[in-house]
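# The sequence isn't on hand, but the structure is:
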């Protein structure tokens, strides 16, 4: 249970309140530190899974905590960003992303209950979505710092790319699960 991949996942959860506090500090350095904290958390998301597979240290705790940590960090960051910039421009993709995460989590839980979890495993589209989402959030946290307004604008564009990929990957998951959801396949997985 106390292996490096699980500790990295737990670190990501511990960083959430630190991220929130730094996000609200009104100092010229705060956006850089907040972006670094979020970026480090995003890197540990990739690193913990990679190390768990490499060192064969996968565990039920890690399998449970990893997606929870990811979704918490992203949801908290999106809520803070929308609070900072409460325009529809930012609120709309944030709602899509958070709503999709709730929907897909519920779908995966239900599919696991009926023994069909593999049908809604993470796809390549989901991984690309996550990458675009993490980069966009880092850029949005930086706001209009010394790099200029183009950083924030690029963050908004990437957030929309992530939102579109979010909807697309959700549709792929729902399509894969549709036979079970619609009753075309009974709970044992037979036609």
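Nice, thanks for sending it over. Worth saying up front: this structure is predicted, and the values here are computed from it rather than measured. Residues are numbered from 1 along each chain as shown.

# Could you use CA atoms for every contact and neighbour count after this?
Fine.

# so residue 115, which of the three states?
Under DSSP: H, G, I helix; E, B strand; the rest coil, residue 115 falls in the coil class.

# now it: how far from residue 42?
Residue 115 sits 30 Å away from residue 42 when distances are taken as Cα to Cα, to the nearest Å.

# Those two - which one has more neighbours?
Each of residue 115 and residue 42 has its neighbours counted (other Cα atoms under 10 Å); residue 42 has more, 21 against 13.

# dropping in the other structure now:
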């Protein structure tokens, strides 16, 4: 394993997940805001590590493997605690299932396409980047729970992120459809 700045940022994000969870559940007045800050820091390192890996030419097999895994664990952890916290919202539960389900489907699709030597057919698209940005903003606002207005805006952002999630999944599936539907 190579210890370069992008990989260290990915590992930092992994280490931040338990801290996020602990602060979210602490019986403390500022627990949600602190948890939201930790989540926001982790989201920032997600954007920064990829940028630095490309900019500094420090991409590694370890980073290519670990980065998407940590991203998915981070988002899934946040969605699970939010579903539990906002237990009365069926729509949040549906959004979380769609988002987590999409990540599983696209991860499996990318792995399968890589086995066929066609991983570039399902490379990250601009829709995926917008989806991630909307998702991170929505989740951060929902974690912070600073005001009813913030929660309402964050819920709208969550629904936007859910729509982008479905759209991006369809784009990836369309790109791979020829291979998926081939008779062999």
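Alright, I've got the coordinates. Remember, predicted model here, so these are calculated numbers, not experimental data.

# Please point out which parts of whichever helix in the second structure runs longest sit buried.
Ranked by residue count, the top helix of the second structure under DSSP state H comes out as helix 148-180. For helix 148-180 of the second structure, burial by neighbour count (16 or more other Cα atoms under 10 Å) applies to 151, 154-155, 157-166, 168-169, 171-173, 176.

# Tell me roughly how far it lies from the first structure on average.
Compared with the first structure after fitting, helix 148-180 of the second structure deviates on average by 0.5 Å (mean Cα distance after the TM-score superposition for the first structure).

# And the helices in the second structure, which stretches?
Going by DSSP H, the second structure shows helices at 5-25, 31-55, 61-85, 90-115, 126-144, 148-180.

# Which elements pack onto the first one?
Packed against helix 5-25 of the second structure by the contact rule (3 or more Cα pairs under 8 Å, 6 or more residues apart in numbering; DSSP states H and E) you find helix 31-55, helix 61-85.

# can you check the fifth one too?
Packing contacts for helix 126-144 of the second structure, counted by 3+ Cα pairs under 8 Å, 6+ apart, involve helix 31-55, helix 61-85, helix 148-180.

# what about it, distance to the chain center?
Its chain's average C-alpha position is 8 Å from that of helix 126-144 of the second structure, according to Cα atoms, centre = their mean, to the nearest Å.

# Equivalent analysis for stretch 149-163 of the second structure, please.
15 Å.

# Other residues contacting it?
92, 95, 98-99, 131-132, 134-135, 137-139, 141-142, 145 (Cα atoms under 8 Å, 6 or more residues apart in numbering).

# Quick check: residue 51 of the second structure vs residue 57 of the second structure, distance?
Distance of residue 51 of the second structure to residue 57 of the second structure, computed by Cα to Cα: 10 Å.

# And residue 47 of the second structure, by the same measure?
16 Å.

# Counting neighbours, go ahead and name the busier of these two.
Neighbour tally, residue 47 of the second structure and residue 57, criterion other Cα under 10 Å: the higher count belongs to residue 47, 14 against 9.

# Around residue 10 of the first structure, how many other residues sit close by?
Residues near residue 10 of the first structure, counting by other Cα under 10 Å: 17.

# For it, list the residues it contacts.
65, 69.

# What count of nearby residues applies to residue 110 of the first structure?
Residue 110 of the first structure, neighbours per other Cα under 10 Å, totals 16.

# Give the aligned equivalent of it in the second structure.
Aligned counterpart of residue 110 of the first structure in the second structure: residue 112 (TM-score structural alignment).

# Equivalent analysis for residue 17 of the first structure, please.
Per TM-score structural alignment, residue 17 of the first structure is aligned with residue 18.

# Check the gap between that match and residue 34 of the second structure for me.
Taking Cα to Cα, one finds residue 18 of the second structure at 13 Å from residue 34 of the second structure.
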